[in-house]
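Enquirer: Need coordinates for the below:
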Amino acid sequence: MLDQAPETEVSDAEAHIEELGRRARAASRVLAAASTEQKNEALKSAARALRAASEKIVAANEEDVAGVLAAGKSGAFVDRLKLDEARVEGVAAALDQIADLPDPVGRVLAKFERPNGLLIERVATPLGVIGMIYESRPNVGADAGALCVKSGNAVILRGGSESRRSTEVIVNALRAGLAEAGLPEDCIQAVGTTDRAAVAALLRATEFIDLVIPRGGRGLVSLVRDQARVPTLLHLDGNCHTYIHADADLQEAAEIVTNAKLRRTGICGATESLVVDRAVVSKFVPLLLDTIGQCEVRGDEEARAADDRIVPATEEDWNTEYLDSILSVKTVEGPDEAIAWVQKHSSGHTDAVLTEDAGVAERFLNAIDSAVVMHNASTQFSDGGEFGMGAEIGIATGKVHARGPVGLEQLTTFKYRVHGDGQTRP
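Expert: The predicted structure follows:
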């Protein structure tokens, strides 16, 4: 098995993408017909190859991290990029978990017989070829590659330049797994140029690409949304809210909010905005500040009156995805105002309500039109792995095809199979 060529500058980005697309389309046809056992073996083999290459991956990642530190990137950015042996093992374990999940391809979604005797089945099928564009998280390439293989889709990966060394080693391990299982290595390919024109070419490659999924900051996602000619699955921001209702268990709420904000500040499911009932703001805010530790809290006048450790919030804070140890606090008068506030400022990703009142929880869960809504739980559970999907290729906040964590089932479409015994239409 030959490693995929290391990243080089390609003079003609459009020709490069066309070549990748042509090879991916051919590979996708083979993969679509592959058995579940063959796909699982490819993933298990890739997991073994990742573990064997762990030291090499970490060494390559250290070079990537050194580059972004020299460029003055934020701590949250570095955390998203960084891989150590434990994280590499987590990536490999995710591949094993995906291999153990049911095959989504070939599921009979519906089956019915018409009065004329025709038997009609709606059956899950692969999408075809997926373009995955992502920024600083090299593990995304492994998750995307594994999910695409299991769901019968070829994938073209375009990782950020800041993670190019880590991505190269990871992709080669994935391709080694495919080869060992007798599947085309071109089921997983990486764009071999840092030329930004390659992204534009990928977004226009309607002949070869069936779906593009961006995973990164607002700039990347906006670019994909505005320039893509191929279908897309995306979300812009993760401005996630947690609402503290007057009947919340305040100690539990403080612990949940601390986890929702600080467990990993750089992920899109982190709580950025806190909404607190006026009836408990004077009790809850000091309790939260004592619990949350090293986090800058910006609040409105009432929140600041409850604790002088809070700094003033501006109008910009209510719509900001910080991806950092910063939290905004807004005081409201009960569920109606809280729901209205969240509806106005949420990005539609994930929002939570903390309350012991089942009726209030039901109102919030029904009224908030976000991809994921939660009751008495940290918003950081908004994740495909936590939903039992093994891993996710991203979070979708649109309302067409897929919404929320995008796992195996969401990477399939369907076709109708019609069985007859000689019927003709009158």
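Enquirer: going forward, measure contacts and count neighbours with C-alpha atoms only.
Expert: Noted.
Enquirer: my read: residue 145 touches residue 174, true?
Expert: Yes - here residue 145 reaches residue 174: they are 7.4 Å apart, a contact under C-alpha atoms under 8 Å.
Enquirer: Give me the common contacts of the two.
Expert: residue 188 (C-alpha atoms under 8 Å, 6 or more residues apart in numbering).
Enquirer: Next one: residue 324 relative to residue 395, how far apart?
Expert: 19 Å (C-alpha to C-alpha, to the nearest Å).
Enquirer: for comparison, sequence B:
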Amino acid sequence: MTDHIQAMTAMGERARAAFAVMSCASDAQKSAALSAAATALRDGQSDILAANFRDMDQGRDKGLSEAMLDRLMIDEQRLDAIASAVEQVAQLADPVGQIIDRSNQANGLVMERIRVPLGVIGIIYESRPNVTADAAALGLRSGNAVILRGGSEAVESNRAIHAAMTAGIISAGLPEDALQMIQTTDREAVGAMLKAAGLIDIIIPRGGKSLVARVQDEARVPVLAHLDGICHTYIGRSADQDKAIAIAVNAKMRRTGVCGAMETLLIDQDYPAPGPLLRALLEAGCEVRGDDAIMELDPRTVSAEAEDWDTEYLAPIVAARMVGGVEDALAHIADHGSHHTDVVVTEDEAVANQFIQRADSAIVMWNASSQFADGGEFGLGAEIGISTGRLHARGPVALEGLTTYKWVVRGTGQIRP
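Expert: Below is the predicted model of the structure:
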């Protein structure tokens, strides 16, 4: 571990020096650097695809599932999409320097809150090599320095993408050390990264539950993350039947593997059409694990166990139960939710407002699918992830979420009496 700590210290010191440059870089410089990085990704296509071929070959030897191999795979079309995503970030409005608010005091002082970068961001992620480019682009566009640590399955792909991105950054005159990658796949390197207080300002994990749990458990650096996406949809008694069916089926089945997918369906006991709702889910290919009241409605449902209410399936499975009104639904969400995204479907505005006010979630929706829990859908552009914590950023974290602010006070010689 000592060697890893020494290596991490050296990287952190270089990153802090690079951050001093990045924090003052102009909008045009950062945009040009990312545009050059996108060009370098396209120009480096043969090297990147060859590296990915090696990762895929090793992944098959290790017995990775088809789903994991699909996440890992890069072809010409996917590489072009990665480069295009970097170009899109280059065109986003620069949050750095934005004046959040300004006030004029009676004594003549002018006080402003101004957006500034967070500093050195450490990003730990698994499997998907596109995260190397996405995370780098978002971190650099917001004026930060970035230290990346990708998963061992994608080590060759990550290195090739990082090399191309770095070449683009250097060509635009920004420091190479603004984007660094931990090259070793040794898990102890992650431990050194998590303990790099004073060098790394914030850690962002992107990956499975075990990775995020380890980061949150071991980190001595602030963490921006969500552990589970146990998202609920509550069908109120006054819900429109067509809306309820469309929203529930979309929330579960559009993409079952995303963190905004519905995992628990709560149906008001006075909702008049629970049978067609369950039938629509079952006929869409979803397994429904329900309580006794749910199971009486359709013989194709199966009994829910206690752990089902606390499970993020990321699969075509949903837990379902009948609840005695909005208060009962809110109590269930408070006991079993993960503060990610929760939905109320109702035509009663008073019920909707009660749910919106009381649900302690990063994202609360009324009459909409939880699958909209995505930075792009919020108009934020690319996102680094969804935060379910209470401090700093919450919900989809995009460029603005990778900044903080400082107070600037402008005077004309005032002294405090």
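Enquirer: Quick one: neighbours of the aligned partner of residue 130 of structure 2 in structure 1, just the number.
Expert: In structure 1, the residue paired with residue 130 of structure 2 is residue 139, using TM-score structural alignment. Summarising burial for residue 139 of structure 1: neighbours were counted as other C-alpha atoms under 10 Å, giving 22.
Enquirer: my guess is residue 139 of structure 1 contacts residue 91, does it?
Expert: Yes - because the distance of 6.4 Å satisfies C-alpha under 8 Å, residue 139 of structure 1 is recorded as touching residue 91.
Enquirer: Determine the three-state secondary structure at residue 322 of structure 1.
Expert: Following DSSP: H, G, I helix; E, B strand; the rest coil, we place residue 322 of structure 1 in the coil state.
Enquirer: now swap in residue 90 of structure 2 and tell me
Expert: Once three-state DSSP is applied, residue 90 of structure 2 turns out helix.
Enquirer: which residues touch the counterpart of it in structure 1?
Expert: Residue mapping for residue 90 of structure 2 onto structure 1 gives residue 99, with TM-score structural alignment as the criterion. Contact partners of residue 99 of structure 1, counting by C-alpha under 8 Å, 6+ apart, are 39-41, 43-44, 150.
Enquirer: could you dump the residues you listed to CSV with neighbour count and distance to residue 21 of structure 1?
Expert: Rendered in CSV, the data for the contacts of residue 99 of structure 1 read as follows (neighbours: other C-alpha atoms under 10 Å; distance: C-alpha to C-alpha, whole Å):
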residue, neighbour count, distance to residue 21 of structure 1
39, 25, 21
40, 25, 24
41, 20, 25
43, 32, 22
44, 26, 26
150, 32, 19
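Enquirer: Return the subset of those residues lying in helices.
Expert: Secondary structure assignment by DSSP state H places 39-41, 43-44, 150 of the contacts of residue 99 of structure 1 in helices.
Enquirer: want to try TSV for the residues you listed, with distance to residue 243 of structure 1 as columns?
Expert: Rendered in TSV, the data for those read as follows (distance: C-alpha to C-alpha, whole Å):
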residue	distance to residue 243 of structure 1
39	43
40	42
41	45
43	40
44	42
150	38
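Enquirer: Can you tell me which of those comes closest to residue 107 of structure 1?
Expert: Using C-alpha to C-alpha, residue 150 comes nearest to residue 107 of structure 1 of those, at 13.3 Å.
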